[in-house]
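Enquirer: no sequence for this one, just the structure:
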């Protein structure tokens, strides 16, 4: 049954991409927010 195997492979790929996207968003949130706050203070103090 190549159809169900193909479906399983597709969902596994989607799950992998979903996990990678989640990790990337988490990294952007962790590193991006302090940087954004720092830049806001830098430009706000002038």
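Expert: Thanks, I have it. Quick caveat, the model's predicted, so the values are computed rather than measured.

Enquirer: going forward, measure contacts and count neighbours with C-alpha atoms only.
Expert: Noted.

Enquirer: Where do the helices of the protein begin and end?
Expert: Using DSSP state H, the helices found in the chain span residues 2-44.

Enquirer: Which residues does stretch 22-41 contact?
Expert: Outside of stretch 22-41, no residue comes within contact range by Cα atoms under 8 Å, 6 or more residues apart in numbering.

Enquirer: Second structure follows, compare the two:
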């Protein structure tokens, strides 16, 4: 599990690095994720 957490950490750091390097792209991606997340939550609570 330690290796997995390290992998997750490296992924997070890579993602944050990407966010700083390409703010516009990351903003669009984050918006899409947020919209999908809200849709999933909405479905969950409506059922």
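Expert: Looks like it arrived, so ask away. Everything numeric here is computed off the predicted structure, so don't read it as measured data.

Enquirer: and for stretch 3-13 of the second structure, what span of the first structure is it aligned with?
Expert: Under TM-score structural alignment, the alignment places stretch 3-13 of the second structure onto no residue of the first structure.

Enquirer: Which secondary structure elements does the host helix or strand of residue 14 of the second structure sit against?
Expert: Following DSSP states H and E, one finds residue 14 of the second structure within helix 2-21. For helix 2-21 of the second structure, the packing partners by 3 or more Cα pairs under 8 Å, 6 or more residues apart in numbering; DSSP states H and E come out as helix 23-46.

Enquirer: Look at residue 18 of the second structure and say how many residues are nearby.
Expert: If you count neighbours by other Cα atoms under 10 Å, residue 18 of the second structure ends up with 13.

Enquirer: ok, now how distant is residue 41 of the first structure from residue 34 of the first structure?
Expert: Between residue 41 of the first structure and residue 34 of the first structure the distance is 11 Å, computed by Cα to Cα, to the nearest Å.

Enquirer: now the helix holding residue 14 of the second structure: how far from the chain's centre is it?
Expert: Between the centre of helix 2-21 of the second structure and the centre of its host chain there is 11 Å, according to Cα atoms, centre = their mean, to the nearest Å.
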